[in-house]
Every structure is written in structure tokens, then in C-alpha cells.
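K.L.:
Sequence first, predicted coordinates after that:
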Amino acid sequence: MTHLLDDLPDLARRTPRAVALRWFGGRDGSRVREELTFGDLAERVERTAAGLRAQGLEPGDRVLFSIRPRPEGVVLCLAILRAGGAVVFVDPGSTPELFAARIAAARPRWAATEALLYAVSSGPLRGVARSRGLLLPDYGRLPVRHLYSGPWLPGVPRGARRVAGLGRGVALADGYDAAPAVDPDAVALVVFTSGTTSDPKAVVHTARTLGGMLGLFRQVGDLRPGQRAHTDQMFLGLPAVLAGGTWEIPARSPKDAPEAFARGVAGADSSFLVPADVTALLDVVEARADAGDGAAVGPAVLAVGAAPVTVALLERARRVLPGTRWLAVYGATEILPAAVTEAGEKIAAAAAGDLVGRPLDGIGVRVDTSVVDPQDQGAGDGGPAVGELVLTGPSLMAGYLADVDAGRPPVTEHRTGDLAHQDADGRIVLVGRNRDMIIRGTVNIYPGLFEPRLRDLPGVAEAVLVGVPVPDGDERVVLVVTAGAERASGEPTAGPPVRTDTPLTRAVADQVGRVLDHGALPDLVVEAAYLPLAGRSRKPDRRLLAEWVSPVTGDLTGSSTGGSTGRVRA
């Protein structure tokens, strides 16, 4: 597939009356609010693309896109690509300074925005949004051409064109066959992933790499004509449509309306959720079961991804919805998807590391062992060589925005930052993050390589190695352990967040030499009442832990001479 939309006109000719999009609404989210057949979808995309060109959109124009998944938004997104434009996703909930920096980096000429977002980012409703913690930018003042979705509301700038009216009055002679050719290697999608106000970081995909992405997702869900994919995620929705199936779009996101989503997804052929949404779905299903409200029914296949998928989540998922085939999807915005594994397979392999599965057909895998010190490889016990996971494939991004705009050549691989190895069956197993590396003296310490061993020590529930910077640029290594089950971030505790002289710290300090290489021994062991968590992935917040332990590191100098207060013997 060289272009994202190559399959749509063919589907429109072969199955013009089959339903491509079904959008739910109503008070309980169960009413079908709108349906588009393949014939309708193809025609509306082409008419809207022609309308955009008539309004002045030129190939290469970037469109700031802030419309939730629904038929009008899907049509506009595809039409922008069909017209040769590029869709730019920017989170309006970021700080105003970061939003401004990202707009400056993306340089959009257009903004496609829901009328409601214009209304709450200006005028009287702006104060209401601020009172609820939403510091939204004033969309109406952006110096771009404006398109709005939905009915007109106060705040929509003068001269803005309504999306629904773009294709009206457009005459189509020969449909898609008459449309101008689109460069498959031109910028088609820009997604900001991280970065600071001085250096925003955005991933750039072309129509060709998006086509590769959709093709890979077809493998994940085994998508076929006539299937129903119930999800609010375009990652699965568009591949389902282009495979000849129906994308069912819930009225609201699973997190915002879990009960409605649970009703809609029951009996569907497939769905795609992020881990947090899986938890919301399982909560509803379990509550229904406890109330005796019928048997638990989910989709035939449910893929989970876009954040780390834990074994605990999959174990619960299989218990609550045993009739669903659960899949864990691994990838990154730079190359998605890359690998997939069955829930049972991942659970069975938990002791060996974080199994993310077999690479999908077309994905190339390389493990760069040069980034890991040979002494940390575990070669002495016959274990596999560990290195940074490097991926290639048809969905590989063109590059980061700053590099693409500077005219640099497309990237040829993506360095994931994950430390991994491949087992005898070619499956990818993650063991840590390269960016979590601690540098002490001339030794590079990778926490993910050692923390599993530390968690196996008697009395230890969780163990995290953190680096505490010192003025000379070196780092002190501190092992943070807990004695009880991990609790949520922000839970109040009595006294200081960490303690250095407890029965657990003394016991661990005396034992770490048995399980760690000399170069990785911590300078100090401290006990915390709980581990603070951060981000959507709910990983240990290493930065906050470093702040907690910094006051108690005192005048540590490399390694110490006694274990009575949590210090570690060299």
C-alpha cells in the first residue's frame, strides 16, 4: 500500500452499500446516531477534498486538527490527506507556552476545530474552563484559516468555514480517478510526543508510512470484510474500514462513559484500548457480574497498547472476560505497531522479563549490544545478550519534524530506548530502559537489568534504583525498597517519605552483594512506605524518588563501610 486511501475507492465500487462507519449517541450511548456506507464515505471524502482545494488548501499545507472521532471528523481527516495536506495533532490541554511552541514548530496554515473548543477557549466560557483547570489557548486568535465542526457557537472566528458545507455544490466527474495525484512521501501526519518549549519533539509520517501502519494493524486484529471494530482509536478503526469492515465509534470515550462502551463493545469482532480504558471496562463488567446482571460479554479480540501492558492487567482481563482473546501490542509513535503477543503467552513468560511478542511481518529487529557494558550482559550465566532495541519497517516515521523541515534525509531505523533481547523463538523481551541509565564514575548502570533480582530478596515488595546527581556531575546510586504492596502516587504518609535505618534496609544492605555485580552496588538502601507513580503508564516516578532520597544521601562517597544504617558494604 503506497497511499493511505488506495483501497477506499475500490471498496466503494465493490460494496457501496455496506456500512463503513457507525457512530453511536443518545443518552445512554446505545442509539445509532449516524451511518456512512462505503459509497457515502468515498464520495464525502472526495467532495470535501475538492472543497478544501477550492478554499485554497494546497499540497503541503498543515492543518491543526482538534476534532474527536466521529464521521464528520473522519471524513475531514481523510479529505485533508486526499487533498495533499498534512494533519497536525497537538494537545490543547498542554501549557499555553508549550502549545505556542508547538504551533510555531508546526507552522500550520489551517485549524480544524470543534465549535465547542472555540467557545470554551474564548469569551465567558473561557473562565469556566480555567476554573476547572483547563488552560486552553485562544483558538480563534490563531493566525490561520479556520474550519469548524458542529453547529456554530459564540467564539467561532469570523470567516471560519463549516466542515459539513465544504463539499456542497462540488461536481465530481469521475470520482477518485479524477483526483490530483498525491505524493506518497510528503508529510501527511505530525504528532507531538514530547520536548520542551525550546525544542518541541514531533513525529512525522507520510502517506506511505501511514499505509504501512494500517497494513500492520490488519495483522494484529486479523481484520476481514464484514467485521465490526468497536473503538474510539483510529489505530484500529481505519484499518478495519480499509479491510472492508465497519468501524463503530462510541458516543464518548471508554474512560468517560465506560458503561456505554461496555454495552457497545459486547459481541463486536475487535476493539483497541489503552490500558487505562481496559481498567474502566473491567470495573463495569465486574460490577454487573456482582449485581447478577447477566453473563460478561466482550469483543472476540481486544488489543491493548499505546502504553505498557502489565501482566497483572492481562490476568484480570482474562478472568473478567474469559471469552475474549486478549492481545498486547508493542510499538511507538515512531513505528507502530511492531510486535504483538497473546495474553497467556505474556503471562507465562513474566519471570524472564517483559515479553512484547513476535515482530509483525515486515518489521526488522536489531539488538544493539554496544550500549550495554559487557560485564552487565549476563553472558557468564549463559543468558542472551542485552542491548537497545532498534526497529525498521513499513510504518517507520520519516523523521522528527525539525529534521524533516531542515531537509535531512528520512530516517532508516528507530532506536526505541528499550533494553531488550530476543529469545530462541525470536520473541522480543524488554528488560529496561536505556534512558533510565545511571552513570557512576565510569560505570553505566541499567536499573532494569538489576531490579528484578532485588525484588526477589526476602521481605522486599518493590525495588527501584535511582541516581542522585552530585555537583561534580557524578551520581550516587540509591536503592529504594518497599515492604508492602505498592500504592498509588500521592497517598499521604506520616513522617519523611523515606527512612534509612529500618530492619528492612539493614537486611537488604547485607544481601545486595549476593545478587548484584560490584559495579552496580547501591551506595545506600532506603525504605519508602510506597512508590510514587507517574504518567499514563503508571511507572515508578524516578525523578520524584531522587528528590525524596537526596536529603538523606549526606556525604556518601561511592561505597561505604557499614550496613547498619542502610549503607552497603563494598
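P.N.:
It's in.
K.L.:
Please count neighbours and contacts with C-alpha atoms only from this point.
P.N.:
Will do.
K.L.:
how much space between Val163 and Ala119?
P.N.:
Using CA to CA, to the nearest Å, we find Val163 at a distance of 17 Å from Ala119.
K.L.:
same question, Val508
P.N.:
57 Å.
K.L.:
Which stretches in the stretch 201-350 of the chain count as helices?
P.N.:
For the stretch 201-350 of the chain, the helices defined by DSSP state H, counting those that start in this stretch occupy 207-221, 234-242, 258-265, 275-290, 311-320, 343-348.
K.L.:
Share the number of residues neighbouring Arg536, please.
P.N.:
By the measure other CA atoms under 10 Å, the count of residues near Arg536 is 12.
K.L.:
Also Gln55?
P.N.:
By other CA under 10 Å, 12 other residues sit near Gln55.
K.L.:
likewise Leu544?
P.N.:
The number of residues packed around Leu544, counting by other CA under 10 Å, is 15.
K.L.:
check contacts around it.
P.N.:
Taking CA atoms under 8 Å, 6 or more residues apart in numbering, we find Leu544 in contact with Pro532.
K.L.:
Helix, strand, or coil at it?
P.N.:
helix (DSSP: H, G, I helix; E, B strand; the rest coil).
K.L.:
Could you do the one 3 residues further on as well?
P.N.:
Reducing the assignment to helix, strand or coil with three-state DSSP, the entry for Glu547 is helix.
K.L.:
how near is it to Leu531?
P.N.:
Per CA to CA, Glu547 is found 13 Å from Leu531.
K.L.:
Summarise which helices and strands the helix or strand hosting Ala12 is packed against.
P.N.:
Take DSSP states H and E as the rule and Ala12 turns out to sit in helix 8-14. Secondary-structure packing of helix 8-14 (3 or more CA pairs under 8 Å, 6 or more residues apart in numbering; DSSP states H and E): helix 38-55.
K.L.:
Next up, a structure to set beside the first:
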Amino acid sequence: MDALFIGATMLRRGLLNPGNPIRIVRQFAALGRWGFGLAGELRQAAARSPRRIAVIDDQREVTYAELVDRAERLAASLPAAPGERVGLLCRNSARMIEALIGVTTLGADPVLINTGLSPSQLASVAKDQGLRALIFDDEFAPRVALVEGVEKIGEERFEELITAAPRGSGTVPPERPGRTIVLTSGTTGVPKGARRPTPGGFRPLCSVIDRIPLRAQERVLIAAPLFHTWGFAGLQIALALRATVVLRRKFDPAAIVGDLIRHSCTGMIAVPVMVQQFLELPESTGKPPLRVVAVSGSALPGGLATRFMDRYGDVLYNLYGSTEASWASIATPADLRFAPNTAGKPPYGTKVAVLGDDGEPVPPGEVGRLFVGNEMLFEGYTNGASKTMHEGLLATGDLGHVDAAGRVYVDGREDDMIVSGGENVYPAEVEGLLADLPQVREVAVIGVPDDEYGQRLAAYLVLREAETLDPEAVREHVRHHRARFSVPRDVVFLAELPRNATGKVVTRDLPR
């Protein structure tokens, strides 16, 4: 069954198209030698399409052959040893990809660092992860200066390391492949390092592209940060597809639309807040030739999916997953048209279960704890901790339900649910309700302590330009659609919500 599914999916997505027999042999030989991690995916692409443009960023274009050469020469000169950890504090660029693959080619473990970390958080990450070296963009030099005990590699030294090594360096696979470490979002404290597994074959790739129809050799703009789980996954998919990856160091919606049009991109990897900003652009900005816009990383607020597809076409796909679980379900445009708040259905080879407190499945429509099982579950945190497992399934930390058709819905985080006056209240439910108000640009709802009821809801709203809204009108809207215990006592209007570099709201920074 697996072989049939994999073969059919690869055929539909153009991965089995005929080509030069010698290059095809070299392509599969590269996968055989290097495996299905980033180092192997890059080399199979370079073996099959060496002169194809691999990356277009703000400064340059790099072919697949050039990308392999620079990554191998970096690996030969890096001041680190196999098994050690090297931090990457870089924005989206060809250099970031060269660093990622250079580190794994050496057999060291790249640690992907959020560019939004404070100096103290960065220092804590460097210490907690035991970094041997830190590769960084020069704009972060002031922060890096406060980090002690690591070899620091800025942009100039990065180029010196590559120049110092002869061509053909680093062509032998390491005894131990480098394992990428992705940091959790850190919205509630210091981020934890999660070890990402290396795919063992084609099935993980096919599970995703079966539902998200990206094709071989198309041009894909990755707007999501590469240090983020979804941006990193997008890079893995793009290299496997021998795609041309378009990158921009900083997200600017108008500039991104310009990139999409100028480079004829038919695919985009993004996070939901980016899609929301696309809708705020004037119609005159232009309409890119997109077939696929794949988002992940946080819930789609309100009717965002419908509004986006009404303007840009039925091209939106929403992947629900996490750093620890990779993916749990994928919503197609048809799913989102039917239910704009759905997370879709589990892809091939993935199981999602909704369990009650007793560990037994709950009926469709009933809220419970979401558990997921697939072959890409994380290998544990670098500090030795793990997450709750139940019969081979990993707890996502979310509460949710499924409908009669098997579509998954996320009702909120387990630790976000509050008990107000003895009633269970889900902030995400109220958040989605308020996001539908035409005056609201973005909203966050959280639980806060209450002397009388134990906890109560607080709503934080950012209004659209020139719009006004009365706090009592906000409460009345919730009161009309939900029970009284769901009505937010506190309604606060802000100029913007505090977000991290991946677009997630940092709830600890909301005013109390």
C-alpha cells in the first residue's frame, strides 16, 4: 500500500518525470549515500538539476551545484566537530541555507535560533544548547557580543571559511548525520530545543504533497522564517522537489507580492499573520500567479480563509502541527470553504485521536485532548524532557474535536482553558468570534485571575484604520452568541498585538 501511494503521489507531482538517465542514477545514488535529510535532498537535486537556480534572495541567485559547493567548503572549515552544536541566528537567505547544510554535512547539529530573541534569551539558549559556534547575520552582532563561550562567525568570517577550503571538500558523508534542533516558540519563557528526526524515505514528503499539491521544479517563495518549524519544513519540501526557492530577509507584504509576480512564483509557504497582511494591501498591488499558499504555525482567525480565497482564489492550505508533532492534519481549500475554522483531515500515515481524561476516545463533536501519531514525531527535547504519550500517540497540548466527516478542529490550548465560576471556557472560541467583527484587524483573548469567579476572560483588540468600537458592543456581540461566562469582562484596545518573529502572540506581554 505504501509503495503504491508513494509512487502515485510522486508521479502526480512530477517527481518521476523522465530525464537524463545518468543524472537520475546519480540523483538516487546521492539519496542512498546521504539519506533524506537536508544534505541528501540538496545533493539529489544538484545531481539531477545542477544548473537550475536553487535560491533567489535579496542579493544573489545560486544554482544547485553552487549551493552544494559552498556548503561543502563551509563544512570543511567550520570550527566545530561532528556531534557538536552550531547555532544559526540568520534571516531568510541563501547564506542561511548554506550554513544549515554545511553544518549537517560536517555531522554537527544546527540549532535554529529565533531572530526575535532578546540578548538574555540568546545567551540562555547558547548555554542550554552547549553551542560550539554561532553563525549570525551582522545585524545581530550587538546581541551576539553578550554571548560567551562560543566561536562567533559573522558574515565576513563566513565567506573567509568558504574561501579557505578547496572545491570538492566535504564530499564524504559523516558517520553520524547532523540532526537539526528547532527551538519552541518561547512565548511563555526560554525556548526549548526539540530534536527533529530525519525522514527515513519518501513517505513523509508524499504525505504532505498529496494534500498540498506543490510540484517538482516550481518556484516557491518561503515567507515563513527558516528557523521556524514550518519554514524549515517548507525548505525540506522545496529541495526534495528541486524547486527554486525565493527568499526575502524581512517580511513586507507589498514587497513579497512584488517578488511573487517578478519571479513567477506559483507556491508560497507562510504563517497566518502574513496572509492577513496580504488582505490589507490595495487591489492595485497586483495578483500573483499562485496555485498554492500553504500556511501553518497558528490558527486561522475568524473568516480569514474565506476572505483570502475570495480575493486570491481557492489556493489556501492550512497545516495544523507543531515543533514536536510535525503535522497532524491538513485543510484543503474545499475543507476551508466548508468550515473556515477547520484544521482539515490527517494526511496519509497520520492518526489523530481526541481523548477524554480517562484516555478513551470521545464522540464526534465532543471536545477532548488532541493526540497525533506519525513517523516524524520529535525525538525529545535537548534537556531530556519529553511530552505525554498514549499508546504511541503524542499529546499536542491542544484541545479539539472532530466532526462526523473526520475534519479536525482546534478549540484551544490545554493550558489556555480557564474555569470561570465552575464553567469551562475556551478563549480561542471567543477569539474567533471577535475576529469576525468587521472593525477588528486582530484579536487575542486570554484568561486572567478573578477574585469572585477564579478566572475571567480579557479581550485585546486591534481595530482597522479609521474604525471605532465600544467595549460594551464587544461584550454584547459575545453575549449574543455565547453563554454569559464567555463574555470578556476586560476589553482592551491596542495599537498592535505583541508578536514574536513567527507571528505568534506573546501573551505574557499583553497588559494586565
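P.N.:
Here it is on my side, so go on. Small disclaimer: the values here were computed from a predicted structure and weren't measured.
K.L.:
now what about the TM-score between them?
P.N.:
In this superposition the chains share a TM-score of 0.74, using TM-score structural alignment, normalised by the length of the second structure; 459 aligned residues with a CA RMSD of 4.5 Å.
K.L.:
just to revisit the earlier point, show me which of Val508 and Ala119 of the first structure is the more surrounded one.
P.N.:
Using other CA under 10 Å, the more surrounded residue of Val508 of the first structure and Ala119 is Val508, with 25 against 21.
K.L.:
helices or strands up against the strand or helix carrying the more buried one?
P.N.:
Element membership for Val508 of the first structure (DSSP H and E) is helix 503-515. With contacts taken as 3+ CA pairs under 8 Å, 6+ apart, helix 503-515 of the first structure sits against helix 447-455, strand 524-528.
K.L.:
Of the ones you listed, which is nearest Glu72 of the first structure?
P.N.:
Comparing these against Glu72 of the first structure with CA to CA, the closest turns out to be helix 447-455 (44.8 Å).
K.L.:
Buried by neighbour count: which residues of the closest one qualify?
P.N.:
Neighbour-count burial for helix 447-455 of the first structure, counted by 16 or more other CA atoms under 10 Å, picks out Pro447, Gly448, Leu449, Phe450, Glu451, Pro452, Leu454, Arg455.
K.L.:
what do you get for stretch 474-488 of the first structure?
P.N.:
Here stretch 474-488 of the first structure shows Asp474, Glu475, Arg476, Val477, Val478, Leu479, Val480, Val481, Thr482, Ala483, Glu486 as buried, counting by 16+ other CA under 10 Å.
K.L.:
try stretch 33-46 of the second structure
P.N.:
Under the neighbour-count criterion of 16+ other CA under 10 Å, stretch 33-46 of the second structure has 34-46 buried.
K.L.:
now stretch 310-329 of the first structure
P.N.:
310-311, 313-315, 317-318, 320-321, 324-329.
K.L.:
same check, this time on stretch 376-390 of the second structure
P.N.:
The neighbour-count check on stretch 376-390 of the second structure (16+ other CA under 10 Å) flags Met376, Leu377, Phe378, Gly380, Tyr381, Thr382 as buried.
K.L.:
Tyr118 of the first structure is in what secondary structure piece?
P.N.:
Per DSSP H and E: Tyr118 of the first structure is located in helix 115-120.
K.L.:
Of the buried residues of stretch 310-329 of the first structure, which pair is most distant in space?
P.N.:
By the measure CA to CA, Val320 and Val329 form the most distant pair in these, at 19.8 Å.
K.L.:
Show me what Gln227 of the first structure aligns to in the second structure.
P.N.:
Taking TM-score structural alignment, the alignment pairs Gln227 of the first structure with Glu218 from the second structure.
K.L.:
And its match, how close does it get to Pro488 of the second structure?
P.N.:
For Glu218 of the second structure, the distance to Pro488 of the second structure - CA to CA - is 47 Å.
K.L.:
the more surrounded of the two?
P.N.:
A count of neighbours by other CA under 10 Å puts Pro488 above the other of Glu218 of the second structure and Pro488, at 24 against 17.
K.L.:
Which residue comes closest to the more buried one once chain neighbours are left out?
P.N.:
Excluding the flanking residues, the one nearest Pro488 of the second structure by CA to CA, 6 or more residues apart in numbering is Leu457, at 4.6 Å.
K.L.:
Same question for that neighbour, what's its three-state structure.
P.N.:
Following three-state DSSP, the label given to Leu457 of the second structure is strand.
K.L.:
For it, give me its contacts.
P.N.:
Applying CA under 8 Å, 6+ apart, we find Leu457 of the second structure in contact with Pro427, Val445, Ile446, Gly447, Val448, Ser486, Val487, Pro488, Arg489, Asp490.
K.L.:
host element of the fourth one?
P.N.:
Right, Gly447 of the second structure. Assigned by DSSP H and E, Gly447 of the second structure falls within strand 440-450.
K.L.:
So which other helices or strands are in contact with that strand?
P.N.:
Judged by 3+ CA pairs under 8 Å, 6+ apart, strand 440-450 of the second structure is in contact with helix 427-435, strand 454-463.
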